[in-house]
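Asks: The following comprises the amino acid sequence and a computationally predicted model.
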Amino acid sequence: MTDNAHSRIPVQLKRLPHGHGLALPAYATQGAAGMDVVAAENITLRPGSRHAVATGFAVAIPEGYEIQVRPRSGLALKHGITVPNTPGTIDSDYRGEVKVIMINLSDDNFPIQRGDRIAQLVLAPVTIASWDEVEELDETARGAGGFGSTGGHGAL
């Protein structure tokens, strides 16, 4: 990948004492959108349980950006381990330790070892909305149709 292929946004990262010796978040392949992030603790997620897994670092995200926390597809498919608030958002003004809320949706205990890849982090631009309150909204073909209203048979 050339330096011109993608823009690179510098993000300050502070390694915390319990994060020393761990890999920093990193892109696994040239085309990866998310950086793999690893656990900084050992824990066993029991079936149905949740835990905010420590990563051992804090960040200073540039204003106008967020970091989205997303599950790893392999953990979700093979083990039923996911991030329940996906995508989770780390705001640019947060300076505490990055933690990944994980949940075990399987029927088996799932051990997480220090250094295991647990999630993906995606740096994303933030668009700030400004509300324009109106008396009426424009009409569309869909109108007020909600959940499943645009699908055919079997739509959710």
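Replies: Noted; the coordinates are in hand.
Asks: C-alpha from now on. contacts and neighbour counts both.
Replies: Noted.
Asks: what residue is smack in the middle of the protein?
Replies: Here the mean C-alpha position of the chain is nearest to the C-alpha of residue 69 (Cα atoms, centre = their mean), at a distance of 1.1 Å.
Asks: who's in contact with residue 45?
Replies: 51, 103, 104, 109, 110, 111, 112 (Cα atoms under 8 Å, 6 or more residues apart in numbering).
Asks: And residue 114, by the same measure?
Replies: Applying Cα under 8 Å, 6+ apart, the residues contacting residue 114 are 38, 39, 40, 41, 42.
Asks: Which single one of those is nearest to residue 56?
Replies: residue 40 (5.4 Å; Cα to Cα).
Asks: Distance check, that closest one against residue 131.
Replies: Going from residue 40 to residue 131 by Cα to Cα, to the nearest Å gives 41 Å.
Asks: what about these two, which has more around it?
Replies: Using other Cα atoms under 10 Å, the more surrounded residue of residue 40 and residue 131 is residue 40, with 25 against 6.
Asks: Which helix or strand contains residue 74?
Replies: helix 73-79 (DSSP states H and E).
Asks: before we move on, back to that, pipe the contacts of residue 114 into TSV and attach distance to residue 146 and secondary structure per row.
Replies: Output for the contacts of residue 114, formatted as TSV (distance: Cα to Cα, whole Å; DSSP: H, G, I helix; E, B strand; the rest coil):
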residue	distance to residue 146	secondary structure
38	38	strand
39	39	coil
40	42	coil
41	42	coil
42	43	coil
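Asks: Comparison target, given below:
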Amino acid sequence: MSDSFAKQIEVSISLSGNAQMPNYATAQSAGADLCASLSEPVVIQPFARALIPTGVRIALPEGYEAQVRPRSGLAFKHGVSCLNTPGTIDADYRGEIQVLLINLGDKPFTVTNGDRIAQLVIAPCSRARFSQVAHLDETGRGTGGFGSTGL
């Protein structure tokens, strides 16, 4: 990994079956590729979804999360993306990372063992201390929601 990243952390990984280690494709990649760990191919029909195992389990340090995000190439070329995006993996989760894929394309999509199916981004996270108040401070935007700031 490049020295240009502000901070590197140690993440312990356990692999099962024919799983592959997450891999950063380039020296400046923010996300490490997650690969399918399958004993046989999975066909995802148009507008259907499938939970794809990776065989990867991780132990994150306290104060960090892992986010499972779509791969842009799959979305652009095949209309395949991740549901529940970004999927959040908490620091205390020790189960297998699985990726919920959806085929928004017009043709069946086949996932085979070793296919790069998602990206894993490790990020620091903060916890809020929620305080109930009678009124919130006013802002220029106020209660303007969807589409209120333009097209």
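Replies: Ah, there it is. What you are looking at is a predicted structure, and each value in this text was computed from that prediction instead of being measured.
Asks: quick one: the helix holding residue 74 of structure 1 to structure 2 mean distance?
Replies: Mean deviation of helix 73-79 of structure 1 from its aligned counterpart in structure 2 after superposition (mean Cα distance after the TM-score superposition for structure 1): 0.6 Å.
Asks: so residue 2 of structure 1, which of the three states?
Replies: Classification of residue 2 of structure 1 by DSSP: H, G, I helix; E, B strand; the rest coil places it in coil.
Asks: next one: the one 5 residues further on
Replies: Local secondary structure at residue 7 of structure 1 is given as coil here, using three-state DSSP.
Asks: From residue 95 of structure 1, how far off is it?
Replies: Counting by Cα to Cα - residue 7 of structure 1 and residue 95 of structure 1 are separated by 24 Å.
Asks: so who does residue 27 of structure 1 touch?
Replies: 33, 34, 35, 36.
Asks: can you rerun that using 6 Å?
Replies: Listed by Cα atoms under 6 Å, 6 or more residues apart in numbering, the contact partners of residue 27 of structure 1 are residue 35.
Asks: so which strand or helix has residue 57 of structure 2?
Replies: strand 56-59.
Asks: average distance between that strand and structure 1?
Replies: Averaged out, strand 56-59 of structure 2 is 1.1 Å away (mean Cα distance after the TM-score superposition for structure 1).
Asks: Now residue 74 of structure 2: closest residue in space that isn't a chain neighbour?
Replies: residue 80 (5.3 Å; Cα to Cα, 6 or more residues apart in numbering).
Asks: Pull the number of nearby residues for residue 28 of structure 2.
Replies: 12.
Asks: counterpart of it in structure 1?
Replies: In structure 1, the residue paired with residue 28 of structure 2 is residue 31, using TM-score structural alignment.
Asks: and its match, that one's in a strand?
Replies: No. Assessed by three-state DSSP, residue 31 of structure 1 does not belong to a strand; its assignment is coil.
Asks: where's it relative to residue 8 of structure 1, distance?
Replies: As judged by Cα to Cα, residue 31 of structure 1 and residue 8 of structure 1 stand 14 Å apart.
Asks: cool, and residue 126 of structure 1?
Replies: To residue 8 of structure 1, residue 126 of structure 1 is 16 Å away according to Cα to Cα.
Asks: Looking at those two, which has the bigger crowd around it?
Replies: Set residue 126 of structure 1 next to residue 8 and count neighbours by other Cα under 10 Å: residue 126 wins out with 13 against 8.
Asks: what about the strands in structure 2?
Replies: Applying DSSP state E to structure 2 gives strands spanning 12-15, 32-35, 42-44, 49-53, 56-59, 64-69, 80-82, 87-89, 98-103, 109-111, 116-124.
Asks: Put together JSON lines for those, with distance to residue 136 of structure 2 on each row.
Replies: Formatted as JSON lines, the strands of structure 2 follow (distance: least, Cα to Cα, whole Å):
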{"stretch": "strand 12-15", "distance to residue 136 of structure 2": "42"}
{"stretch": "strand 32-35", "distance to residue 136 of structure 2": "40"}
{"stretch": "strand 42-44", "distance to residue 136 of structure 2": "46"}
{"stretch": "strand 49-53", "distance to residue 136 of structure 2": "41"}
{"stretch": "strand 56-59", "distance to residue 136 of structure 2": "38"}
{"stretch": "strand 64-69", "distance to residue 136 of structure 2": "29"}
{"stretch": "strand 80-82", "distance to residue 136 of structure 2": "35"}
{"stretch": "strand 87-89", "distance to residue 136 of structure 2": "29"}
{"stretch": "strand 98-103", "distance to residue 136 of structure 2": "37"}
{"stretch": "strand 109-111", "distance to residue 136 of structure 2": "48"}
{"stretch": "strand 116-124", "distance to residue 136 of structure 2": "28"}
